[in-house]
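S.K.: When you get a sec, could you give me coordinates for this:
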Amino acid sequence: MSAVTFWEGVAVLFAGVFAGGINTVVGSGTLVTFPVLLAVGYPPVVANVSNSLGLVPGSVSGAIGYRRELAGQRGRLLRFGTASALGGVAGAVLLLVLPPGAFEAIVPVLIVLALVLVVLQPRIARWLAARQGERHPHGGVGLLVAVFATGVYGGYFGAAQGILLLAFMGILMDESMQRLNAAKNVLAALVNLVSGVIFIFVADVAWPAVALLAAGSVVGGVVGAKVGRRLSPVVLRGVIVVVGLTAVVILLTR
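M.R.: Reported below is the predicted structural model:
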């Protein structure tokens, strides 16, 4: 399938808007766009490839919307960005060599684990601080490994990689939730970009779908940044939990 009808195109466009906003605030936008692409007739691999490429502009626009929170994080982003990009490459390769559905089978477990970590993050952070003193400003080697592993997961499928990143960074790094969210947008964009570029050379890409998702996700990213930057840490964690639980339900019932 190389083209979509008018109404199918509208559905893909609005899915992109919604996903761009959700990705900027929390993550899991793929759980909106991927099923829509399947519903309009794209094969799973084509849908996955096109989704990865189409949501990159939305992550970029979301990161721009969070540019104030990104100030002073250049070194951190270079370090974690390298880990994310390498993880994205590894995830893309896994998609090509693993049996269909093998990796996706553990996605619900990963999301639930991430939600538990997000909810318990303040308590765990206080416990770590009491036992080890101040948390590492950059999370240490442990966070670098976690960011790489999340990149592997994101390169393969991508749903809820933002939730995983927020959970790991929030627990292991001494930083505000809003600044972590800003960094998350950049890292997720890198994973989607590198995996998408690899997929271009080994799979068919539905460029009309990519264009529609890109246009929609840019708008959603801008709106999401305006909304997300005004949320308190407690509310932001609440949004993360709601979106994450919805993601689990969708994955278990589709």
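
S.K.: only C-alpha atoms for contact and neighbour calcs from this point on.
M.R.: Will do.

S.K.: tell me which element Ala114 falls in.
M.R.: Taking DSSP states H and E as the definition, Ala114 sits inside helix 107-132.

S.K.: Could you check that helix and say which residues are buried?
M.R.: Residues 107-108, 110-112, 114-115, 117-119, 121, 124-125 are the ones in helix 107-132 that count as buried (16 or more other Cα atoms under 10 Å).

S.K.: swap in stretch 101-108?
M.R.: 104, 107-108.

S.K.: what's the answer for stretch 160-179, then?
M.R.: Using 16+ other Cα under 10 Å as the test for burial, stretch 160-179 gives 160-175, 177-179.

S.K.: Same check on stretch 245-254?
M.R.: So stretch 245-254, judged by 16+ other Cα under 10 Å, has buried residues 245, 247-248, 251.

S.K.: Please generate a structure for the following sequence too, so the two can be compared:
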Amino acid sequence: MSPAEALAVLAAGIGAGTINTIVGSGTLITFPVLLAIGLPPVTANVSNTLGLVSGSITGAIGYRRELGGQRPRLLRLGTVCLVGGLSGAVLLTTLPSGAFDAIVPVLIGIALVLVVLQPRLARAVQSRRDRAGTAAPTHGGPVLLIGMLLASAYGGYFGAAQGVLYLSLMGPFLDEPLQRLNGLKNVLAAVVNGIAALFFVFVAPMDWAAVALIAVGATIGGLIGARVGRRLPPMALRGLIVAVGLVAIVQLILKHS
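M.R.: The predicted structure is shown next:
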């Protein structure tokens, strides 16, 4: 890796760590850069996953205020995401490389619709509960758990727009402001990236120079993203989520067209 390539990977890591903390989809920054410097797709994918773990951790630390009182929820959802992330990592080493290519843009598109409609959906769900005289499940209920399991499997497999999927799933089922959900999303992403990376260390080829550069960049980016993201009003954050998701869809479609 030349000095110019190393600088590009480091810069991509900073960008990915920042956008992952605020929204998600940082993989769409780092993965193409790793391919551009000549890494094979699988090596680029697994090196990227390991490198981004540090950014997820610093992003979660930056959102620690928003995580207050959510420990039981984190433990339950974290366990589900741990299982899903490991399953996705296993799938990456066993399925054909293009197995998820066709469905991923559709999933992200559905997620964006849910993000846009989330306030209306949340009000409708709450209205139905009020009429039935029932309280909202503290942890979101079984539908959310199944959705998070599947989204985490996708995250362990590749992870582009994983954060968008998480926010779109949690929004209608958890009675929380968007920023608290974002803090929750950062911790769950760290869990998925961490377990997938641990699995990849033992079974897949790594480019350790790329891992180190992305890790340093993502650590810095995670801190930046937390400072910026926590100050965004809900509507601005929702708009950014949609914008990043649309870019992800376009990039994935162009990549496989």
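
S.K.: so the helix holding Ala114 of the first structure matches what in the second structure?
M.R.: Helix 107-132 of the first structure corresponds to residues 104-129 in the second structure, going by TM-score structural alignment.

S.K.: Now that stretch on the first structure. Mean distance?
M.R.: Comparison of stretch 104-129 of the second structure with the first structure after fitting gives an average deviation of 0.8 Å (mean Cα distance after the TM-score superposition for the first structure).

S.K.: That stretch: how far from the chain's middle?
M.R.: Counting by Cα atoms, centre = their mean, to the nearest Å, stretch 104-129 of the second structure is centred 17 Å from the centre of its parent chain.

S.K.: Ok, stretch 93-110 of the second structure next?
M.R.: 15 Å.

S.K.: Show me the helices in the stretch 1-150 of the second structure, by range?
M.R.: Taking DSSP state H, counting those that start in this stretch to define them, one finds helices in the stretch 1-150 of the second structure at 3-22, 27-36, 41-51, 53-62, 71-94, 103-132, 141-157.

S.K.: Can you lay out the ones you listed as TSV showing distance to Ala189 of the second structure?
M.R.: Output for the helices of the stretch 1-150 of the second structure, formatted as TSV (distance: least, Cα to Cα, whole Å):
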stretch	distance to Ala189 of the second structure
helix 3-22	9
helix 27-36	12
helix 41-51	11
helix 53-62	6
helix 71-94	8
helix 103-132	16
helix 141-157	8
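
S.K.: which one of these is the most hemmed in?
M.R.: Each of the helices of the stretch 1-150 of the second structure was assessed for mean neighbour count using mean count of other Cα atoms under 10 Å. The highest is helix 53-62, with a mean of 27.

S.K.: how big's the offset between that helix and the first structure?
M.R.: In the superposition against the first structure, helix 53-62 of the second structure averages 0.4 Å from its aligned positions (mean Cα distance after the TM-score superposition for the first structure).

S.K.: which bit of the first structure covers that helix?
M.R.: Going by TM-score structural alignment, helix 53-62 of the second structure sits over residues 56-65 in the first structure.

S.K.: Tell me which residues are up against the matching stretch.
M.R.: Residues from elsewhere that reach stretch 56-65 of the first structure (Cα atoms under 8 Å, 6 or more residues apart in numbering): 20-21, 23-24, 70, 182-183, 185-186, 188-190, 192-193, 214-222, 224-226.
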